[in-house]
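> Let's see this in three dimensions:
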Amino acid sequence: DWGAYEQWNAGTAGTTDSPTSMSGTTDGPFTPSRDAIDAATREHPVFVNRFDRSMYLANSLALKLAGIDHATPNPDGGEIVRDRDGYATGILKGTAADLVRKVIPPISFEQRLAQVRAVLREAREGGVTTMQDLTSGDQLRAYQELYERGELTSRIMLRPTLDQVAHTAPLGLTKGFGGDWLKFIGYKAWVDGIMGSSGAMFFRPYDHDAKNKGQLRPIMRPEAEDGAADAMQEGDHYTSIPPGNLETLLTQAVATGLTPHVHAIGDKGTRIILDVFERVLTEQKLLGSDHRWRVIHAQVVHPSDFPRFGTLGLVAEVNPYHVSDDMRWMEERIGADRAKGAYAFRTLKDNGAVLIFGSDSPGTNAARYFLNPMYGLYAAVTRQTLKGAPVGGWFPDQRLTIEEAIEAYTKGPAWASFEEDRKGMLKAGYLADIAVFDANLIELGRTRPSGLLEARVLYTITGGRVVFER
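Sure thing, here's the model as predicted:
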């Protein structure tokens, strides 16, 4: 992806007096061309997109495989962008991108196994013994194959997307289905976009983009009243209208016992999922029960909504390294006032949310996130960039202690997955999943947090077996 950060500290980037377009023009934002990548990709077809999917870039080999040349007409609803001599620049818009998509071969099973092996290697080198995955059928088959071969070195908690509930429910898949190595724990869904693409939904427009309040994700549609989410103001609640698609799917999921884990990032996005959760929990007589439903990210929360996490008994699954990465540009996008409610780990915890940490690896179209939990521990206790800025931390009142941060990586996730009787602690009878570091993490977190970034794993032990030794 490209373009997610082009409005951050942009200077002259994207202005008409700056030659930002590689096609030789000076209009609009940065636009690459195949000439920029052909020399490095002669033997490999390449097809990438701008972060907002408004345009795509294909290298010369990809264009050749798709049969696109100077004589290829624009398809209905699409454009093959050309230079002044009529040759394709590699930029494809609308349905023109489908010309390349249809010749992309499916990922082979062996390639998928190789991909999973690479992730498992990164996990064990970082001391990670359990991962949660956004799971497709093809991915699950790869996990099963590696399990049969004895190659799984991390336990995989499985999360199909919520729109699969109509298929999974008739199969009888329910909470905890599977074993200690491969287990279904929930359904994944989304309310809004992400901060990196300015797609997270807010009540007020972005400071750097006065016409933008974020984007609703497809799984939310159809809404009971089209445009209801976009029209919401700070005093509004999404449940003032009848249930839409997401709420219908959540109701279907209740019978399976698999808990919903729903992505919500902006203050409006978070309000929407809190409203929807509250109505479904109430109607299904689950409010006050041990349901362990999750809000994923909860990156920016309206001040009036923090207490609802405790009242509704919700888990906040957050990714602490986001604060170290995003703080560099958050205030430029939403201003200092709204940023006070951003990545508010302390406020979430103090308001009764069960705080659990993850990596969000491999990342988004705006950033790379690593599996190694040292990045998250450092971010949670310092609220600084990897270079130590700002001194004292960004909104330092939201820092956690190192003990709280470690618990959010261990005991908390085990509880959230209904595995507190066998995981998350070093205790007789529990699974022997252990990471041994070359430093005292608690001491570092208390006295020299920057040292957490230097800590290295000596041993990773999963199920009593040493799967990594430095």
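> going forward, measure contacts and count neighbours with C-alpha atoms only.
Will do.
> show me the contacts for Ile461.
By Cα atoms under 8 Å, 6 or more residues apart in numbering, the contact set of Ile461 is 129, 432-435, 467-468.
> tell me the SS of it?
Classification of Ile461 by DSSP: H, G, I helix; E, B strand; the rest coil places it in strand.
> how close does it get to Glu125?
Between Ile461 and Glu125 the computed distance is 11 Å (Cα to Cα, to the nearest Å).
> so what sits against both of these two?
Taking Cα under 8 Å, 6+ apart as the contact rule, Ile461 and Glu125 both touch Phe468.
> Also this sequence, please, to line up against the first:
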Amino acid sequence: MRIHKFPFLTAVVILLTIAACSTPKKEPATLLIYGGPIYTVDTTQAVVEAVATKDNIILFAGSLEEAEAYKGEQTKVIDLQGRTMTPGLIEGHGHFMGLGYNEMNLDLINTTSYQEIVDAVAERVKTAEPGEWITGRGWHQSKWDEMPEETVKGFQTHDLLSSVSPDNPVYLRHASGHAGFANAKAMEISGLKLLPQEGIDEFEVEGGEVIRDDLGRPTGVFNERAQTLITRQIPESTPETDRKAFELAVAACQRDGITGFHDAGIGREAIALFEQMKAEGKMNVRLYTMLTGWDKELLQEWYERGPLVDPDHLLTIRSVKLNCDGALGSRGAWLLESYSDRPGHFGHETLPMDFVKETALNGLQHGFQVCSHAIGDRANREILDRYEAAFKELPELTNDHRYRIEHAQHLHPEDIPRFAELGVIPAMQAVHLSSDRPWAIDRLGEKRIKEGAYMWQSLLESGIPIVNGTDVPVEPLNPIPSFYASVTRKTLKGNPDGGYEPKERMTRDQALKSYTLDAAYGAFEEEIKGSITPGKLADFTIYNQDLMTVPEEDILRTEVVMTIFDGRIVYEKTD
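Just a heads-up that it's a prediction; the model follows:
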């Protein structure tokens, strides 16, 4: 019997044609990334083989086989070659221009003695013009290997510094930014007398303190708001230096895998600069900025104007930063009980709490998030009280306020659950534990340390996310030490065994989330970034090794080798 094949073949061709037409054609990707573990921070698929992007948007995340369908003639392919990728990291609390200027001025963050500071200034004096200001930042007396012979209230005195810089005014900010150290020339220019005058006290400053010796002479250390006695004399920056600092800050972010940055307190000049840089196409990091609470006129102008939520997701202004107490290192943190190593001293309330309540109400009424700096347990309690009072006064406006407390470093145990109850987000810098915990116990005593210091896991378990970061330039921008501190609770030298108060450690998943999706949530941006999810922005950080699985002792060897921002490679390590 003869079989007629052609009608059958024709039918098969028709069916295949119909099937091909019914299958949607994949949009060609501009980037296809594969070849190593890719951690998405997306609960639907925690780890994927490949990611495809179109311009600055993620098209696909999943298996390599499926991702190949997005490959076109113009697709750039990146083989990770075993390296690891995560969502682009977000610095959850830093000072952007401070980061840039820190790269231009004396960087004292790694100094281990007073003598090293003096030597650094002496070296700068050699190239400085007479009368030229020498500025720097980063010293921290509690981190020195040894203290000088002469100290007052735990701080060095200016005599040795002044002796190497007789013709140059010098002002060196403490690592925390909450204190500063001036030489004799700087105090002279500021009109301050080195010998006390009878009946005159020119050193009294509300919300601050000038450290003086037993004879009433200034030691050169200016705490909290007393810093203005000196800083008002320092020449203002120029448009040229501001631009340079901005560009240096962007480059630093790219080197460290930072694609988003929460800038904790900006004024008019910074706003104008950021807008100009965006217009010129130089905004190669996503800035989420907080208006400084020191400028009440600026706040009022923005209340009337309303938040700026940038459709390009490059420059957003929708929050207010309030500075409510000082730092623990300079004994400026506002405490419920006095300092263990300075009885009778409780720190400083650097902003009236009535203004915190007023700002909390204004934030609710005008659509602005409020972010309040609080390190001491009393500052945290007072701010939670003011937030709560505002929420009760305007309950209809509290559905999604996402108010924050920046640092939330030392808490009374009774206040820990209040964060989740009130929906207040703690923005905490884990690396501060590595730097501060060895000496913080001297300030607070063992009981307060163990019950309320750096309470990450307790806060997470209560149901509130944590925004992580470094507070750069207080600490270096590099996110790896903060990740390490989050999961080990050790110093960067690996001490002590088991970590400080180990029950409060984060898991590695929690730590990564605190630098990505939870940080995005802290800025109302979790729908557009923070995880490798189709439809979100194509921001990625690539590392030389798998920081999620390497042994704990190897975490600090992790390096950022590539940063992808807005779908473009903006940094690639060459050596």
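> coming back round to it: can you tell me which of the contacts of Ile461 of structure 1 are in strands?
Those of those mapping onto strands are 434-435, 467-468, per DSSP state E.
> re the thing from before, mind putting the contacts of Ile461 of structure 1 in CSV, distance to Met220 of structure 1 and neighbour count included?
CSV is the format used below for the contacts of Ile461 of structure 1 (distance: Cα to Cα, whole Å; neighbours: other Cα atoms under 10 Å):
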residue, distance to Met220 of structure 1, neighbour count
Thr129, 33, 22
Ala432, 40, 19
Asp433, 38, 22
Ile434, 39, 20
Ala435, 39, 19
Val467, 41, 19
Phe468, 42, 19
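> which two from the residues you listed end up farthest apart in space?
Pairwise distances across the contacts of Ile461 of structure 1 (Cα to Cα) peak at 14.1 Å, for the pair Ala432 and Phe468.
> Leaving out the residues flanking it, which one is nearest to Leu291 of structure 2?
Nearest residue to Leu291 of structure 2 in three dimensions, chain neighbours excluded: Val320, at 4.6 Å (Cα to Cα, 6 or more residues apart in numbering).
> Confirm the one you found sits in a strand?
Yes. Val320 of structure 2 forms part of a strand when assessed by three-state DSSP.
> so what corresponds to it in structure 1?
In structure 1, the residue matched to Val320 of structure 2 (TM-score structural alignment) is Tyr187.
> Could you do Ala122 of structure 2 as well?
Using TM-score structural alignment as the criterion, Ala122 of structure 2 maps onto no position in structure 1.
> Hmm, Ala122 of structure 2 is touching Ser163, no?
No. In this structure, Ala122 of structure 2 is not within contact of Ser163 by Cα atoms under 8 Å, at 9.3 Å.
> and these two? which has more neighbours close in?
Neighbour totals were compared for Ala122 of structure 2 and Ser163, and Ala122 leads with 16 against 13 (other Cα atoms under 10 Å).
> Which residues are in contact with that one?
Taking Cα under 8 Å, 6+ apart, one finds 164-165 in contact with Ala122 of structure 2.
> go on, Thr129 of structure 1?
Counted by Cα under 8 Å, 6+ apart, Thr129 of structure 1 has contacts 123, 153-155, 433-435, 460-462.
> just the helices in the stretch 451-575 of structure 2 please.
With DSSP state H, counting those that start in this stretch, the ranges of helices along the stretch 451-575 of structure 2 come out as 456-462, 479-488, 508-514, 517-521.
> mind checking how far Pro343 of structure 2 is from Lys153 of structure 2?
From Pro343 of structure 2 to Lys153 of structure 2 the distance is 11 Å (Cα to Cα).
> again with Gly62 of structure 2
With Cα to Cα as the criterion, Gly62 of structure 2 and Lys153 of structure 2 are 59 Å apart.
> Repeat that for Ser22 of structure 2.
For Ser22 of structure 2 relative to Lys153 of structure 2 (Cα to Cα), the value is 78 Å.
> Spatially central residue in structure 2, please.
His93 (2.6 Å; Cα atoms, centre = their mean).
> that older thread, ok, the residue nearest to Leu291 of structure 2 - how many residues close by?
When neighbours are defined as other Cα under 10 Å, Val320 of structure 2 has 26 of them.
> same question, the one 5 residues further on
Other residues lying near Asp325 of structure 2 total 27 when counted by other Cα under 10 Å.
> That one contacts Phe346, doesn't it?
No. Using Cα under 8 Å as the test, Asp325 of structure 2 is too far from Phe346 to be in contact (10.6 Å).
> list residues touching both of those two?
By Cα under 8 Å, 6+ apart, the residues touching both Asp325 of structure 2 and Phe346 are 332-334.
> mind checking what Asp554 of structure 2 lines up with in structure 1?
Alignment note: Asp554 of structure 2 maps to Gly451 in structure 1; criterion TM-score structural alignment.
> roughly how far apart are that match and Phe357 of structure 1?
20 Å.
> Between these two, which is the more surrounded one?
Comparing Gly451 of structure 1 with Phe357 by other Cα under 10 Å, the one with more neighbours is Phe357, at 25 against 16.
> Pro307 of structure 2 and Leu364 of structure 2, how far apart?
For Pro307 of structure 2, the distance to Leu364 of structure 2 (Cα to Cα) stands at 12 Å.
> between these two, who's got more neighbours?
More crowded of Pro307 of structure 2 and Leu364, by other Cα under 10 Å: Leu364, with 22 against 16.
> so what corresponds to that one in structure 1?
Aligned partner of Leu364 of structure 2 by TM-score structural alignment: Val254.
> was I right about Ala453 of structure 2 contacting Leu411?
Yes. Counting by Cα under 8 Å, Ala453 of structure 2 does reach Leu411; the two are 6.4 Å apart.
> what sits against the aligned partner of Val300 of structure 1 in structure 2?
Aligned by TM-score structural alignment, Val300 of structure 1 pairs with His410 of structure 2. By Cα under 8 Å, 6+ apart, the contact set of His410 of structure 2 is 375-377, 380, 449, 452-455.
> Considering those residues, which possesses the most neighbours?
Most surrounded of the contacts of His410 of structure 2: other Cα under 10 Å gives Gly376, at 32 neighbours.
> how about that one, what's its match in structure 1?
Residue correspondence to structure 1 (TM-score structural alignment): Gly376 of structure 2 is matched to Gly266.
> Relative to Ile442 of structure 1, how far out is that match?
Distance from Gly266 of structure 1 to Ile442 of structure 1, by Cα to Cα: 32 Å.
> Looking for the alignment partner of Lys387 of structure 1 in structure 2.
By TM-score structural alignment, Lys387 of structure 1 lines up with Lys493.
> what's the neighbour count on its match?
Neighbour tally, Lys493 of structure 2, other Cα under 10 Å: 9.
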